[in-house]
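Give me the fold of what follows.
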Amino acid sequence: MRLSPCIVIVDDEPSVRSGLCNLLQSDGYETEAFESAEAFLQDDNARADAALLILDVKLKGMSGLELYRQLIAQTTPPPVIFISGHGDENMLWYAINLGAVTFLRKPINVDTLLDYIRRELSAREERR
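Model prediction:
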């Protein structure tokens, strides 16, 4: 039985995965991290348990945007926050139009990230 929501991080940079996992766990969340979209797609439990996704836009192999488009085509995915070190305002609006909560540029402001996560998970809980 999960005591806290599980946040899934998909980023090909080990330091980003580790840093985000540590940050989110210290804030009381469970986390699962994957180095690729393909690895995440192969883990049925992670897909079922994810309360929120943090997806890097640029990944080796399938991009974070492609991953999210695929999830949308298959089911109603959990909320997503896109992150990237290579984004601009066009990327922000593309991500929002795709259904993302937001798009954050790296290096990520952790307070901003945590605010978005708390708001989204709180709103999700209220809808239940």
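
going forward, measure contacts and count neighbours with C-alpha atoms only.
Fine.

quick one, strands of the protein?
Here the chain has its strands, by DSSP state E, at 6-10, 30-34, 50-56, 80-84, 102-105.

Can I get those strands in TSV including mean neighbour count?
TSV is the format used below for those (neighbours: other CA atoms under 10 Å):
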stretch	mean neighbour count
strand 6-10	26
strand 30-34	20
strand 50-56	24
strand 80-84	24
strand 102-105	20
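
The structure of the following sequence is requested for comparison with the preceding one:
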Amino acid sequence: MNESDLVCFIDDDEAVRDSVGLLLREHEIDVSSFASAEAFLGQMEGGFQPACIVSDVKMPGLSGLDLQRLLTEQQARIPLILITGHGDIAMAVAAVKAGAHDFIEKPFDDQRLLESIQAALDEARRKKAYDDTLQDFAARIGELSARQRQVMDLAVQGFSNKEIAQELGISPRTVETYRAWVMEKTGARNLADLVRLTMRLEALDGALN
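Below is the predicted model of the structure:
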């Protein structure tokens, strides 16, 4: 089973797990069901990471909101859809504001659930593509020479070729050559693209640290 397309459904009601599991499989969506948030988290300890999580809010032990909090603490950026009763709407809204992908009221409509899950899977694919792009960019930066990295750092700060040359004690023509190498090695299309990728990588490093 490909975890990159896997939906994990968490509910302490076996009948609901069976019903949702059948629904998703009928629509060719891979699903793995868990009777508790604890069981799901235990699976994640082995490196398991699905594309999307759908969880009931009220369950014995850890609730869906507890699960969200723990995933946030673990920096697990997995779209989370919460299934909630009418009395939990305020909590569910707060959860969405805190980063949950969606919440669906009980009794939920099958189509509503399917659409939300599909949107979450699409989001997960976009995040993976985004992360892969940044990882590739980081690897390419690691291949730059010390001087190329100096030129790149100054360029993304807005220094002109002349200013970089003065800062590093080299000629503007040499700076142009280094900048060309930087663009080629990083795969950036232009300076604006280089700046955006650098800012995104710095933001990601800041979030992880």
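
TM-score of the superposed pair?
Once superposed, chain against chain, the TM-score is 0.88 (TM-score structural alignment, normalised by the length of structure 1); 128 aligned residues with a CA RMSD of 2.1 Å.

Quick one, which of the strands of structure 1 gets closest to Arg127 of structure 1.
strand 50-56 (13.3 Å; CA to CA).

List the buried residues for the helix ranked longest in structure 2?
If you go by DSSP state H, structure 2 has its longest helix at helix 110-142. Buried residues in helix 110-142 of structure 2, counted by 16 or more other CA atoms under 10 Å: 113-114, 116-117, 119-124, 134, 137-138, 141.

what's the farthest-apart pair in those?
Spanning the widest gap among the buried residues of helix 110-142 of structure 2 are Leu113 and Ile141, at 41.8 Å by CA to CA.

Could you report the neighbour count for the nearest residue to Leu98 of structure 1 once chain neighbours are set aside?
Nearest non-adjacent residue to Leu98 of structure 1, counting by CA to CA, 6 or more residues apart in numbering: Arg69, 7.7 Å away. For Arg69 of structure 1, the neighbour count with other CA atoms under 10 Å is 14.

same thing with the one 3 residues further on?
By other CA under 10 Å, the residues close to Ile72 of structure 1 number 14.

gap between it and Arg47 of structure 1?
Between Ile72 of structure 1 and Arg47 of structure 1 the computed distance is 12 Å (CA to CA, to the nearest Å).

Likewise for Arg128 of structure 1?
Using CA to CA, Arg128 of structure 1 is found at 19 Å from Arg47 of structure 1.

now Leu98 of structure 1
Separation of Leu98 of structure 1 from Arg47 of structure 1 (CA to CA) stands at 19 Å.

These two: which is more packed in?
Under the criterion of other CA under 10 Å, the comparison of Leu98 of structure 1 against Arg47 puts Arg47 first, with 17 against 14.

is it true that that one touches Glu38?
No - under the criterion of CA atoms under 8 Å, Arg47 of structure 1 lies out of contact with Glu38, with a separation of 11.8 Å.

give the contact list for the residue positioned nearest the centre of structure 1.
By CA atoms, centre = their mean, the mean C-alpha position of structure 1 lies nearest to Ile54, the distance being 1.4 Å. Contacts for Ile54 of structure 1 (CA atoms under 8 Å, 6 or more residues apart in numbering) come out as 7-10, 80-83.

What is the nearest of those to Cys21 of structure 1?
Nearest to Cys21 of structure 1, judged by CA to CA, of those is Ile9 at 7.8 Å.

correct me, but the closest one touches Ala33?
Yes - at 4.7 Å, Ile9 of structure 1 counts as touching Ala33 under the criterion of CA under 8 Å.

Give me the common contacts of these two.
Common contacts of Ile9 of structure 1 and Ala33 (CA under 8 Å, 6+ apart): 17, 21.

Can you tell me, leaving aside adjacent residues, what's nearest to the alignment partner in structure 1 of Ser32 of structure 2?
Ser32 of structure 2 maps onto Glu32 in structure 1 when the alignment is built from TM-score structural alignment. Once flanking residues are discounted, Glu32 of structure 1 sits nearest to Val8: 4.8 Å by CA to CA, 6+ apart.

try Pro77 of structure 1
Nearest residue to Pro77 of structure 1 in three dimensions, chain neighbours excluded: Leu71, at 5.9 Å (CA to CA, 6+ apart).
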